[in-house]
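> What would the 3D arrangement of this be:
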Amino acid sequence: MDSRVTDTLRQTRAGQIAEDILRKCVHCGFCTATCPTYQLLGDELDGPRGRIYLIKQLLEGKEVTARTQLHLDRCLTCRSCETTCPSGVQYAHLLDIGREVLAAQLPRPRAEALKRRLLREGLTRPRLFGTAIRLGRMLRPLLPSGLADKLPRPAPGDSRGKPAGGRHARRMLLLAGCVQPALAPNINAATMRVFDRLGIALFEEDKAGCCGGVRFHLDDQDGAKADMRRNIDAWWPHVEAGVEAIVVTASGCGVQVRDYGHVLADDTVYAEKAAKISALCRDPSEILCAERSALLSLLPEDQPARERLAFHAPCTLQHGLQIRGVIEDLLQAAGFALTPVADAHLCCGSAGTYSLLQPELSVQLRNRKLAALDAGGPALIATANIGCLTHLQAGSMLPVRHWIELMDEVMV
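So this is what the prediction gives:
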């Protein structure tokens, strides 16, 4: 695609990246076939090809309106289009640049800006968020149904807790996250127990916090970069001490941490460290796949018949981290019978704060996803991202669990 970004923008790294991405797009339209919002709305501007055209106009200095903002806001950033694109267009990076330029040119209405600010501040502070969740659960009967549905019920816990630290020479960092400790604290505890059996010590660094994804996608990329730098500073002494990896149990956060090197590439102080952090970032499935032989030795020799389950592969897992089939294989090795899931490449509608900012589209996507997950008659649903877990659980009578918790329960 021919593009002529403004002279001012062309002098920046972002402008150069955007122009390069735009030139790779050949307008073939393959991406529209796998775009969830295009499937729902049937509007060219609510598909990747149309949004790329809107971003092109924006970066070329054309007039932008609230309509441009609407179509870009409706994008889930699921990256399904990237998986489909034969030209290798890095749509998500282009969208990030477009949204940042748009936010600078077109301020949001006061009420909408306030909502995004409350989400940025509320979701990224674990203590504040945890207090709000506990209070909300107490007041659930008094809340409007729409709000109560978004408030997850307490996740099942495990009396075993976390394993004692310092027992193994092999050490890896574990990102605590900002909302997961309050919503599902057993996920990281289960991960620690699984890794402990494999002779790997996982530990959290208290000085680390939100991965930066919340602010990055809510019109505050500068604040997101500050979050990233704080995490790098918190993790760096452990990196220098030789930790093998930084394990992230929420695939959405994993995509963001793996992008640190790209986001901070022009930061003269942090660029090299950010690239190293990105290289160390691992989804737990990648570690377990590498330790497959040891893992299989810890599974019962005579596998009992286990529950039928449907696995929901989050977009951040399959399109962002590009991990496909690995977790399904691990679950089957553990004795679970996986049911088929139609259109598994499509988003469930969670997409970070999307379910709060675009509730109607989000619910439609969730209903479609749950219909596909339920079709095989599973007894439970497993997934790999806390956002997808809570979003799906709000609309399903079946239990929705993180897959690592299931692995923890079947290992001897």
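> CA atoms for contacts and neighbours, from now on please.
Noted.
> What's the separation between L380 and A337?
Using CA to CA, to the nearest Å, one obtains 11 Å as the distance from L380 to A337.
> Now the common contact residues for these two.
Taking CA atoms under 8 Å, 6 or more residues apart in numbering as the contact rule, the neighbours common to L380 and A337 are 307-309.
> quick one: which of the residues you listed has the most company?
L309 (24 neighbours; other CA atoms under 10 Å).
> right, and the helix or strand after whichever strand or helix holds it?
Counting by DSSP states H and E, the element that carries L309 is strand 308-311. Next helix or strand after strand 308-311 toward the C-terminus (DSSP H and E): helix 315.
> The residue nearest the centre of the chain: what's its closest spatial neighbour, skipping adjacent residues?
A centroid search over the chain (CA atoms, centre = their mean) returns G252, at 1.3 Å, as the residue closest to the centre. In space, not counting the residues next to it along the chain, G252 is nearest to T316; the distance is 5.2 Å by CA to CA, 6 or more residues apart in numbering.
> Check whether the one you found really touches Q256, as I assumed.
No - T316 is beyond contact range of Q256, at 9.3 Å (criterion: CA atoms under 8 Å).
> thinking again about what came up before, which of the shared contacts of L380 and A337 sits closest to A275?
Of all these, A275 sits closest to L309, with 37.1 Å by CA to CA.
> show me the contacts for that closest one.
336-339, 378-382.
> Kindly recompute the last result at 6 Å.
By CA atoms under 6 Å, 6 or more residues apart in numbering, the residues touching L309 are 338, 378-381.
> repeat for R108
Contacts here follow CA under 6 Å, 6+ apart; on that basis R108 touches nothing.
> So it versus I327, what's the distance?
From R108 over to I327 (counting by CA to CA), the distance is 40 Å.
> picking up where we left off before, let's have the shared contacts of L380 and A337 in TSV, adding distance to A33.
Output for the shared contacts of L380 and A337, formatted as TSV (distance: CA to CA, whole Å):
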residue	distance to A33
E307	34
R308	30
L309	28
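> Please tell me how far F336 sits from A310.
Counting by CA to CA, the gap between F336 and A310 amounts to 10 Å.
> between these two, who's got more neighbours?
Between F336 and A310, counted using other CA under 10 Å, the more crowded position is A310 (27 against 22).
> Second input sequence below; structure requested for side-by-side comparison:
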Amino acid sequence: MQTFFTPEQLSDPGTAEANAILRSCVHCGFCTATCPTYQVLGDELDSPRGRIYLMKEMLESGRDPDPATVKHIDRCLSCLACMTTCPSGVHYRHLVDHARAYIEARYKRPWSDRMLRKVLAWVLPHPTRFRLALLAAKIGRPFAGLVPDERLRAMIRLAPRAIPPVSRAEDAQTHKAHAPRQMRVGLLTGCAQRALNPGINEAAVRLLQRAGVEVVIPRGQGCCGALVHHMGRETEARSMAAANVAAFAAEHEREPLDAIIVTASGCGTTVKDWGHLLAGTPDAAKAEAMANLARDVTEVLARLDLPELPDQGLRIAYHSACSLQHGQRVKAEPLALLKRAGFTVLQPRDAHLCCGSAGTYNIMQPRIADELGRRKAATLEATRPDAIVAGNIGCLMQIGGKTEVPVLHTAELLDWAYGGPRPATLGPNVPDRRDGPSFAPYAA
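So this is what the prediction gives:
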């Protein structure tokens, strides 16, 4: 794509990078075939190619964003399926991130939009505040139909009916290995997941301990920055990322970490990009080093040579979260682990398409998200599974609200298979494996 940025514009590193990305696009349109919003809306401007044209014109002209451009860019899920499809290697993610920061700085949204975004940025990255918000949503659920704003109704309906207790396992501490130590890893506990389902990290820790992994939860960590970064709030995202980099770097300097494990793939995509997010800052070198240590929990489990288990008698539909399959390109490991643990693994039609969660997307764009969630649940249910498994908390909440099939995290199911407690979502008819025969390989 031909561009016409001025030398003055190109002196800005973000604009210079955007220019390079734009120039790599050859207008082929392959991206439209895998774009979820284009599938739903059928509008070229709601495809990656259409949005690239809009972003080029907006950035090149140096003008303030207009409402139409903002609307179409806001509708982007950042699912990154276009990057998996693109034959030219267009780094759409960094382009749309730059465009969102540009919009945040130069576009005055309607008052209700500004307030909602401020509330989300103030609440979601902080587990205690989020838990209080979930309690308020639980109280307000019977009255959700009376709320005039569809986004507020979506917030209330997305909240779980039962709020899980606070987990002390996620406090700063070291969880010692229960077998000869093979690895020492740090665990990013996250933010929204701590409020919505702390059992995910608990399951990951138990499984890793039994496999001979020491799990360290560094003091001072918090939200990775993903939630606010996707809203264009770049300064806040960098501040959050820098705090985490400092926390993990300090632990790594005390005693080297073999990996930084992330159990929410939406966070993992951002953590692996900390080097880019903090480029040009005093934290750049440490950020790059910590980003290079980041691994999805399934990437580490795949290195541990877990024993092959007999058939569990359960059909598992695997939903590959966009942030895992497109953002991190982690595809084979979760499937191999589930099969090795004795499950019949099923993959739905259109597995590359997003479920509609995408951070705050199912709040900010509830109609599109609802349609995507309905479609995803239908394709998963069509495999006739006993349970649905995914590696991202947002996907679990989104899909769980569209189906009666039990929905749980990959780590929860693997922990149960290898001797852990039965996940509550599987129900009482599935046996509890604590002290069962599959626990034997990891006896302390």
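> Tell me how the two chains score on TM-score.
These two chains, once laid on top of each other, score a TM-score of 0.93 by TM-score structural alignment, normalised by the length of the first structure; 405 aligned residues with a CA RMSD of 2.1 Å.
> residues in the second structure aligned with the strand holding L309 of the first structure?
Residues 315-318 of the second structure are matched to strand 308-311 of the first structure when aligned by TM-score structural alignment.
> again, but for stretch 209-228 of the first structure
For stretch 209-228 of the first structure, the aligned range in the second structure is residues 222-241, judged by TM-score structural alignment.
> how far does the matching stretch stretch from start to finish?
Counting by CA to CA, the length from the leading to the trailing residue of stretch 222-241 of the second structure is 9 Å.
> again with stretch 58-72 of the second structure
The first and last residues of stretch 58-72 of the second structure sit 12 Å apart, counting by CA to CA.
> and it, how far out from the chain's middle?
Here the centre of stretch 58-72 of the second structure is set off from its chain's centre by 27 Å, with CA atoms, centre = their mean, to the nearest Å.
> Helix or strand: which one has the alignment partner in the second structure of the residue nearest to the centre of the first structure?
Under the alignment (TM-score structural alignment), G252 of the first structure pairs with G266 in the second structure. If you go by DSSP H and E, G266 of the second structure is part of helix 265-271.
> for R230 of the first structure, same thing?
Under the criterion of DSSP H and E, R230 of the first structure resides in helix 221-240.
> For C355 of the second structure, what is the corresponding residue in the first structure?
By TM-score structural alignment, C355 of the second structure lines up with C348 in the first structure.
> do R367 of the second structure as well
Residue mapping for R367 of the second structure onto the first structure gives E360, with TM-score structural alignment as the criterion.
> That match - how many residues pack around it?
A count of neighbours around E360 of the first structure, defined by other CA under 10 Å, yields 12.
> which residues in the stretch 51-200 of the first structure form strands?
Per DSSP state E, counting those that start in this stretch, the stretch 51-200 of the first structure carries strands over the ranges 170-174, 200-203.
> can I get those in TSV with distance to P144 of the first structure and mean neighbour count?
Supplementary listing: the strands of the stretch 51-200 of the first structure in TSV, determined by distance: least, CA to CA, whole Å; neighbours: other CA atoms under 10 Å:
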stretch	distance to P144 of the first structure	mean neighbour count
strand 170-174	36	22
strand 200-203	39	24
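> Those strands: which one's closest to T191 of the first structure?
Evaluated with CA to CA, these place strand 200-203 nearest to T191 of the first structure, the distance being 8.2 Å.
> can you give me the offset of the helix or strand just after that closest one from its chain's centre?
Remark: after strand 200-203 of the first structure, the chain's next helix or strand is helix 213-216, criterion DSSP H and E. Here helix 213-216 of the first structure shows a centroid-to-chain-centroid distance of 11 Å under the convention CA atoms, centre = their mean.
> how close does helix 213-216 of the first structure sit to the second structure?
If you overlay the two and look at helix 213-216 of the first structure, the average distance to its match in the second structure is 0.9 Å (mean CA distance after the TM-score superposition for the first structure).
> What is the burial count for R140 of the first structure?
Each residue near R140 of the first structure was counted by other CA under 10 Å, and the total is 16.
> Name the nearest residue to it, ignoring sequence neighbours.
A148 (5.9 Å).
> Now do the one you found against L142 of the first structure, distance only.
9 Å.
> Same check on F311 of the first structure?
Plainly put, F311 of the first structure is 34 Å away from L142 of the first structure if you go by CA to CA.
> So for these two, which sits in the more crowded spot?
The residue with more neighbours, out of F311 of the first structure and L142, is F311; 25 against 10, by other CA under 10 Å.
> A384 is in contact with the more buried one, correct?
No - applying CA atoms under 6 Å, one finds F311 of the first structure not in contact with A384, separated by 8.9 Å.
> Pull up the overlap in contacts between these two.
Overlap of the contact sets of F311 of the first structure and A384 (by CA under 6 Å, 6+ apart) is empty.
> show me where the stretch 251-400 of the first structure has strands.
Listed in chain order (using DSSP E, counting those that start in this stretch), the strands of the stretch 251-400 of the first structure are 281-282, 308-311, 337-338, 380-383, 400-402.
> Mind putting the ones you listed into TSV with distance to L389 of the first structure?
Formatted as TSV, the entries for the strands of the stretch 251-400 of the first structure read as follows, by distance: least, CA to CA, whole Å:
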stretch	distance to L389 of the first structure
strand 281-282	20
strand 308-311	11
strand 337-338	17
strand 380-383	6
strand 400-402	6
